[in-house]
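[1] have a look at this fold, sequence not included:
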């Protein structure tokens, strides 16, 4: 297909917030039958741009054109009416109603004022079957997993039959198989002449799917290049203004001292007879497909979820960990993958977020001592290179990468022995990822035992000294050395490997 017709065009978009130029005369073009990647570090202006082209924000200057016609979008409803649909990174579903009611919200087929539920179900089944889902259109959304809810979010956009689709980090919660099915849907949209704006930090997806790449940095347009004429190093230079020589730091040299030993841990069907060791100064990667039980195992070990049996030893001594408080008392900390909902207080300052982990030493007669709390927070800001005005800045106003640093920093300030991080770089840009990776290696080199759960194979391979692969709630293998490659890890994760590997 000859890419000639412009579906969406933004010209000279400018948006200023108090003290910040979020977008500085940014222009962008989406063609018919094109998948156009939009990339940039957190804080580059991507989210602001997407909000403007979907009517959630109004530009201070510039024009938006749909199919060559200048338009004014005053709300997301206007955008949908003009054929622009978005799949948000943050889920925007109604948890207490059914899947089909969420998918067809605002466009529910009715007769005499009543919903035609059978027709609704048939419409939703048609779209959901593309993802081979194991849930029904009549199921209530709150009963679904995060990955299943993400599929509902995607289908909600697909049913609009828009001309322009925007996908903002759509695979962040999807399994490998579901992501592959999504890619098939995107290619189908492209073949039908639809336009897709695709936002992702995952370079393998960008180079697999996109026709062109546009890069923003600090609110400015750096450039647009055909995907076939560039490479990851060049895109990184455009994003961060410099090359990142090592996204993954050099592997460590653990001294062999066993810091943590887990034997025959059991906690329901997702944690069955799990045994492994973590050495002092080691980064142990944990990988498994969605639903494998990798998170459930770590939560049971950290006292967050109840376990039925098993033994845990630290520094050679048996320990009793039945609650989070028990784990913390022994220097073992679990950092959730959901930093916004469970890991941080977004409407509180950096200082207060750090202080809540030290209430026993900072509170006096029920009040937090401001001076010591400020010192602790500033230590976190300095040591983890958090980009913030000061310790009083609200955590919710920080970029994703800096929020992650605050969450890690507040627990590091308690001088842990073992740190478990669940998806520590999900949704953050390549520059922030590199900083987090360097930080974790530095902590390991200082003697802390690090466990990293990640669904990104490049991260697992590049960061880990050893990898524990989980399949169906059990340890399928512990890999090291030459075994640390995508193919071998996936073989174990899929349950296809005949022998258990122990590294």
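    The structure has been received and is ready for your questions. Not measured: the values here are computed from a predicted model.
[2] hey, let's count contacts and neighbours off CA atoms from now on
    Fine.
[3] identify the residues contacting the nearest residue to residue 334 once chain neighbours are set aside.
    In space, and not counting its chain neighbours, residue 334 is closest to residue 420: 4.7 Å by Cα to Cα, 6 or more residues apart in numbering. Neighbour list for residue 420: 298, 332, 333, 334, 335, 450, 451, 452, 453 [criterion: Cα atoms under 8 Å, 6 or more residues apart in numbering].
[4] surely residue 134 is in a strand?
    No. Secondary structure of residue 134 (DSSP: H, G, I helix; E, B strand; the rest coil): coil, not part of a strand.
[5] chain neighbours aside, what residue packs nearest to the residue nearest the centre of the chain?
    Nearest to the geometric centre of the chain sits residue 426, at 2.9 Å (Cα atoms, centre = their mean). Nearest non-adjacent residue to residue 426, counting by Cα to Cα, 6+ apart: residue 172, 6.8 Å away.
[6] would you check how far apart residue 46 and residue 322 are?
    Distance of residue 46 to residue 322, computed by Cα to Cα, to the nearest Å: 43 Å.
[7] same question, residue 406
    Applying Cα to Cα to residue 406 and residue 322 gives a distance of 27 Å.
[8] who's more crowded, these two?
    Legend: neighbour count by other Cα atoms under 10 Å for residue 406 and residue 322, higher for residue 406 (26 against 16).
[9] so is the more buried one in a helix, a strand, or just coil?
    Classified using three-state DSSP, residue 406 is helix.
[10] against that first model, consider the following:
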């Protein structure tokens, strides 16, 4: 379908009404010559949840940032309620009733929750002083509506990632918006928080607010949306009624092919135990954790946010100090006190939060991938650009990193490509044990499939792999064994070939008496 078709179809609605918002022929190019959007048209109606899908780099977030005044389009027009509008900056967009809930956090860490929620709109009293009582009262009312268990006076820097995302969402309830864009809003939320968010979206929809919903999670898309628009490679690929389509059709529109979503059926031959964890504890975060990973094996660790999975990974990697237990590598006890010890001994951690823990956003893709192996690409303190480029080229090809060159700043890449750079960085260290914490968080279905295949290939080549995930299809798709976490403990251990989805749901939701 071409862009002429898109201008005809993006505004079609069963009620026959005109869309409240129309973007027509939006084009955006980034230096040196990256076409992010190529004449894209899109429209959304009042009281509609319109899903916007596409692979990482397809142009979804760029299109919404043009709408929100963060980027200026090179060509095209934006119409709100039938009249053309211009967005010079995000404040213009807010004044027009357009609010973007960012995929990546845009909070001020050293300010309170209330100050972040009302940033730019702090309530005032005579003589032009902040009305702190009203500020905290109004903010607490919003947090209560979102069923948040923290205070408006809490400093944002002290909150977990999930709670920070709830603060981002709280900003949408300050105003009476006409259009709200949710960009990957559930990426770090617990199941309980997701349901609260869904209730908020339903309330906004009932009030006539137009919702644009961006997510890689198909179950959410088919639960929430009325229509789905798909972008691919910066171009429009089609708009369909949600009730008249299915996941296979949407996937084909997104990536141009169908995906193999079957469970792992490899009959792998495992070697000796590489990693052994015995009765590992870390205060109240987790207790008496014991498991092992063999050479060539993928062990999945499944559980809800807050179950202790990430804390276990951080302890193994030297980011936390254990309060009990021991860790053995190839039968020898490890004494890891920091991340340098972990890397030296052959452990690697791909963290959950790539922007804060995995990347230096202002540096190039090449420099990020070689960051952990500088000793191998330098001599007498002088870096070899040729060796750096060879390493980057190797992993850019293997991981299908979409970037104009290795010199491109990693901060300019899409979320999925940034994650691939982090994975490449740690693969470059040739670890014995590779720990991946939510390896496909914020990544599109096509890239997910590629990373899942890569995980299996890494296992076949001899790596011992630990995959931490809150997505059941992911752990079922890549794991040979699955550890179910509940409340800081391993609550069940299953062979992938034998476990059912019901088994996993029970194991991560209720304490199993006498299970282990």
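    Cool, the structure landed. Everything quoted here is computed from the prediction, not taken from an experiment.
[11] how about the secondary structure of the equivalent of the residue nearest to residue 426 of the first structure over in the second structure?
    Alignment note: residue 172 of the first structure maps to residue 187 in the second structure; criterion TM-score structural alignment. Put simply, residue 187 of the second structure is coil when judged by three-state DSSP.
[12] so residue 187 of the second structure sits against residue 440, correct?
    No. When contacts are counted by Cα atoms under 8 Å, residue 187 of the second structure is not listed as touching residue 440 (10.2 Å).
[13] which one of the two has more residues nearby?
    Set side by side, residue 187 of the second structure and residue 440 show more neighbours around residue 440, with 23 against 20, by other Cα under 10 Å.
[14] residue in the first structure paired with that one?
    By TM-score structural alignment, residue 440 of the second structure lines up with residue 425.
[15] ok, now which ones touch its match?
    401, 404, 433, 436.
[16] identify the farthest-apart pair in those residues.
    Spatial extent of the contacts of residue 425 of the first structure (Cα to Cα) is set by the pair 404 and 433 at 9.9 Å.
[17] tell me which element the counterpart of residue 441 of the first structure in the second structure falls in.
    Counting by TM-score structural alignment, residue 441 of the first structure lines up with residue 456 in the second structure. Using DSSP states H and E, residue 456 of the second structure falls within helix 445-460.
[18] isn't residue 272 of the first structure up against residue 263?
    No. Using Cα under 8 Å as the test, residue 272 of the first structure is too far from residue 263 to be in contact (10.6 Å).
[19] and those two? Which one has more around it.
    The residue with more neighbours, out of residue 272 of the first structure and residue 263, is residue 272; 20 against 15, by other Cα under 10 Å.
[20] that one: what secondary structure?
    coil.
[21] if I line the two up, what does it land on in the second structure?
    Under the alignment (TM-score structural alignment), residue 272 of the first structure maps onto residue 287.
[22] leaving out sequence neighbours, find the closest residue to that match.
    residue 281 (4.3 Å).
[23] kindly report the same for residue 487 of the second structure.
    residue 307 (4.8 Å).
[24] and the one you found, what is it in contact with?
    Taking Cα under 8 Å, 6+ apart as the test, what residue 307 of the second structure contacts is 485, 486, 487, 488, 489.
[25] could you rerun that using 7 Å?
    Going by Cα atoms under 7 Å, 6 or more residues apart in numbering, residue 307 of the second structure touches 485, 486, 487, 488.
[26] any buried residues in stretch 306-322 of the first structure, and which?
    306, 307, 310, 311, 312, 313, 314, 321, 322 (16 or more other Cα atoms under 10 Å).
[27] with stretch 270-283 of the second structure instead?
    270, 273, 274, 275, 276, 277, 278, 280, 281, 282.
[28] cool, stretch 207-223 of the second structure as well?
    Neighbour count says stretch 207-223 of the second structure has 208-217, 220-222 buried, by 16+ other Cα under 10 Å.
[29] for stretch 400-407 of the first structure, same thing?
    For stretch 400-407 of the first structure, by 16+ other Cα under 10 Å, it's 400, 401, 402, 403, 404, 405, 406, 407.
[30] residues in the second structure aligned with that stretch?
    Using TM-score structural alignment, stretch 400-407 of the first structure pairs with 415-422 in the second structure.
[31] what's the mean distance for the matching stretch versus the first structure?
    Superposing on the first structure and averaging over aligned pairs (mean Cα distance after the TM-score superposition for the first structure), stretch 415-422 of the second structure comes out at 2.3 Å.
[32] show residues contacting that stretch.
    56, 350, 354, 358-359, 365, 369, 399, 401-402, 410, 442-443.
[33] the closest residue to residue 410 of the second structure other than its chain neighbours: how many residues sit nearby?
    In space, and not counting its chain neighbours, residue 410 of the second structure is closest to residue 365: 4.9 Å by Cα to Cα, 6+ apart. Look at residue 365 of the second structure: counted by other Cα under 10 Å, it has 30 neighbours.
[34] cool, and residue 275 of the first structure?
    Residue 275 of the first structure: 16 neighbours (other Cα under 10 Å).
[35] what of residue 461 of the first structure?
    If you count neighbours by other Cα under 10 Å, residue 461 of the first structure ends up with 20.
[36] please apply the same query to residue 35 of the second structure.
    For residue 35 of the second structure, the count of nearby residues is 15 (other Cα under 10 Å).
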